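*Asks:* Following is a predicted model, sequence given first.
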Amino acid sequence: MRILVVEDERRLARAIGHGLEDHGFAVELAHDGDTGLWLAREQEFDAIVLDLMLPGLPGYEVCKRLRAEGCWTPILILTARDSDDAEARGLDLGADDFLRKPFSYQVLIARLNALLRRGAPARPAKLLVDDLELDPARRTVRRGTASIELTRREFSLLEYLMRNIGQTRSKAEILDHVWGADFDREPNVVEVYVGYLRRKIDQPFGTDTIQTIRGHGYLVGSDG
């Protein structure tokens, strides 16, 4: 079994690596989020041990990007934070389990073995609004029999709106979920990208999937 350990504290990373190797695992180490993300994209791993507080990309963002790209390798998050909010956020972004520092190697091994027995999580179901279909696993969008090419950001925006069908989402909510809480550009970027989406998924087909709810935000489907 191959494990990717993404941990910026080098002594701890080496210790985790040696401990896992002593239990028969093959281990690859990364000490920042960018390297961890690259390795997870380029190589096959059976599980990922991911610290949250990383230089470069934080662990939250690494997890979010991997799941958005269709990587369903089990992820065990490590954090020094004693916070239910941190745990909930990590799990919401697609992590499979959570382990607070300090921890014993016995518990780490037990958690990893449990994840490996469980296997990769099931791929998410396709999302449908009328004849518009979005497949989160394959990262594809279709309108009827027509394939629609979207950029990564356009896809994430459409997926967020389709997952919240019938619910109006504000620009602030969209920015937080699609661009990330640390995004510092003007909220009008949401309006720009909604325009991009409409030109691809609606205008060529004479449809009106994304509605503007003035003063509130955007809506896919009916609000009842």
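*Replies:* Alright, I've got the coordinates. Bear in mind that the values here come from a model prediction, so they are computed numbers and not experimental data. Numbering: from 1, shown residues only.

*Asks:* From here on, just use CA atoms for contacts and neighbour counts.
*Replies:* Noted.

*Asks:* so Glu133 is in which element?
*Replies:* Secondary structure from DSSP states H and E places Glu133 in strand 132-135.

*Asks:* Now do that strand: distance to the chain's middle.
*Replies:* 18 Å (C-alpha atoms, centre = their mean, to the nearest Å).

*Asks:* helices or strands next to that strand in the packing?
*Replies:* strand 127-129, strand 140-143 (3 or more C-alpha pairs under 8 Å, 6 or more residues apart in numbering; DSSP states H and E).

*Asks:* between these, which gets nearest to Leu50?
*Replies:* strand 140-143 (27.7 Å; C-alpha to C-alpha).

*Asks:* If you count contacts, what does that closest one end up packed against?
*Replies:* By 3+ C-alpha pairs under 8 Å, 6+ apart, strand 140-143 packs against strand 132-135, strand 146-148.

*Asks:* Go through the ones you listed and pick out the most buried.
*Replies:* Among the helices and strands packed on strand 140-143, strand 132-135 has the highest mean neighbour count (mean count of other C-alpha atoms under 10 Å), at a mean of 20.

*Asks:* Need the nearest residue in space to the most centrally placed residue in the chain, chain neighbours excluded.
*Replies:* Centroid-nearest residue in the chain, with C-alpha atoms, centre = their mean: Lys64, separated by 2.4 Å. In space, and not counting its chain neighbours, Lys64 is closest to Leu93: 5.4 Å by C-alpha to C-alpha, 6 or more residues apart in numbering.

*Asks:* adding another structure so you can compare the two:
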Amino acid sequence: MPWTRREDPARGTRRAVRIHIVEDDYAVRDSLTELVSSLGFSVRAYADGESLIRSGPPSSADVVFVDLGLPGIPGQEVIAWLRRLDAPPRVVAISGRSIVDIEKMLEDLPGLPLLRKPLEAESIVAHL
């Protein structure tokens, strides 16, 4: 699919977009992986932020969905790390928490797209 490829300005090349899913809930992580894979994207899924960080930084052409309620390193810290990269990927936060909790978590991360659980396929696709 031609829309699964994007320019990677950090490398000056055109490459396949990889989608990274950082979600501790297995059912949500598995469902997202299945949906995104069915659309022709390469997917890497992680149960926590530490796993994503250990795997190395995503490309600037990639998209990373990060649950805010991760165990270990909180989702907002993972997002802050991603935003500090020299060539950051696109990041989308996901959460099932109350809007008050979410606003507190994201107060230092302005302009971040947020998807509320339960997630809708159309919302996910809109951010790819």
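*Replies:* Sure, I can see it. If you're wondering where the values come from, they're calculated on a predicted model, not measured in any experiment.

*Asks:* hang on, the earlier thing: most tightly surrounded among the helices and strands packed on strand 132-135 of the first structure?
*Replies:* Note that of those, strand 140-143 is the most buried (mean count of other C-alpha under 10 Å), with a mean of 18.

*Asks:* Next, format the helices and strands packed on strand 140-143 of the first structure as CSV and append distance to Gly217 of the first structure.
*Replies:* Formatted as CSV, these follow (distance: least, C-alpha to C-alpha, whole Å):
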stretch, distance to Gly217 of the first structure
strand 132-135, 21
strand 146-148, 24
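
*Asks:* Can you give me the neighbour number for the aligned partner of Leu35 of the second structure in the first structure?
*Replies:* Under the alignment by TM-score structural alignment, Leu35 of the second structure pairs with Gly19 in the first structure. Gly19 of the first structure has 17 neighbours, counted by other C-alpha atoms under 10 Å.

*Asks:* And for Asn113 of the first structure?
*Replies:* There are 13 residues near Asn113 of the first structure, going by other C-alpha under 10 Å.

*Asks:* The one 4 residues further on now?
*Replies:* Burial measure for Arg117 of the first structure: 9 neighbouring residues, criterion other C-alpha under 10 Å.

*Asks:* Helix, strand, or coil at it?
*Replies:* helix (DSSP: H, G, I helix; E, B strand; the rest coil).

*Asks:* now the helices for the first structure?
*Replies:* Counting by DSSP state H, the first structure has helices at residues 10-22, 33-42, 59-68, 84-92, 105-118, 152-163, 171-174, 188-197.

*Asks:* Could you identify which of these is most buried?
*Replies:* Mean neighbour counts for the helices of the first structure (mean count of other C-alpha under 10 Å) peak at helix 59-68, with a mean of 21.

*Asks:* now that helix: which residue numbers in the second structure?
*Replies:* Under TM-score structural alignment, the alignment places helix 59-68 of the first structure onto residues 75-84 of the second structure.

*Asks:* Trace Ile174 of the first structure over to the second structure, please.
*Replies:* Checking with TM-score structural alignment, Ile174 of the first structure has no match.

*Asks:* what's near enough to touch Ile174 of the first structure?
*Replies:* Ile174 of the first structure is in contact with Leu157, Tyr160, Val190, counting by C-alpha atoms under 8 Å, 6 or more residues apart in numbering.

*Asks:* Tabulate those residues (TSV), appending distance to Arg118 of the first structure.
*Replies:* Supplementary listing: those in TSV, determined by distance: C-alpha to C-alpha, whole Å:
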residue	distance to Arg118 of the first structure
Leu157	30
Tyr160	27
Val190	38
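
*Asks:* and which of the residues you listed is nearest Asn113 of the first structure?
*Replies:* Using C-alpha to C-alpha, the contacts of Ile174 of the first structure come closest to Asn113 of the first structure at Tyr160, 32.4 Å.

*Asks:* Please report how far that closest one lies from Ala86 of the first structure.
*Replies:* 21 Å (C-alpha to C-alpha, to the nearest Å).

*Asks:* on that earlier part again, just checking, the residue nearest to the centre of the first structure touches Leu91?
*Replies:* No. With contact defined as C-alpha atoms under 8 Å, Lys64 of the first structure does not reach Leu91; the gap is 10.1 Å.

*Asks:* How many neighbouring residues does Gly94 of the first structure have?
*Replies:* 19.

*Asks:* OK, contacts around it?
*Replies:* Applying C-alpha under 8 Å, 6+ apart to Gly94 of the first structure gives the contacts Cys63, Lys64, Arg67, Ile75.

*Asks:* give me every residue that touches the last one.
*Replies:* If you count contacts by C-alpha under 8 Å, 6+ apart, Ile75 of the first structure has them with Ala47, Ile48, Val49, Leu50, Cys63, Gly94, Ala95, Asp96, Asp97.

*Asks:* Tell me which residue of the second structure matches up with the third one.
*Replies:* For Val49 of the first structure, the equivalent position in the second structure is taken to be Phe65, counting by TM-score structural alignment.

*Asks:* Thank you, goodbye.
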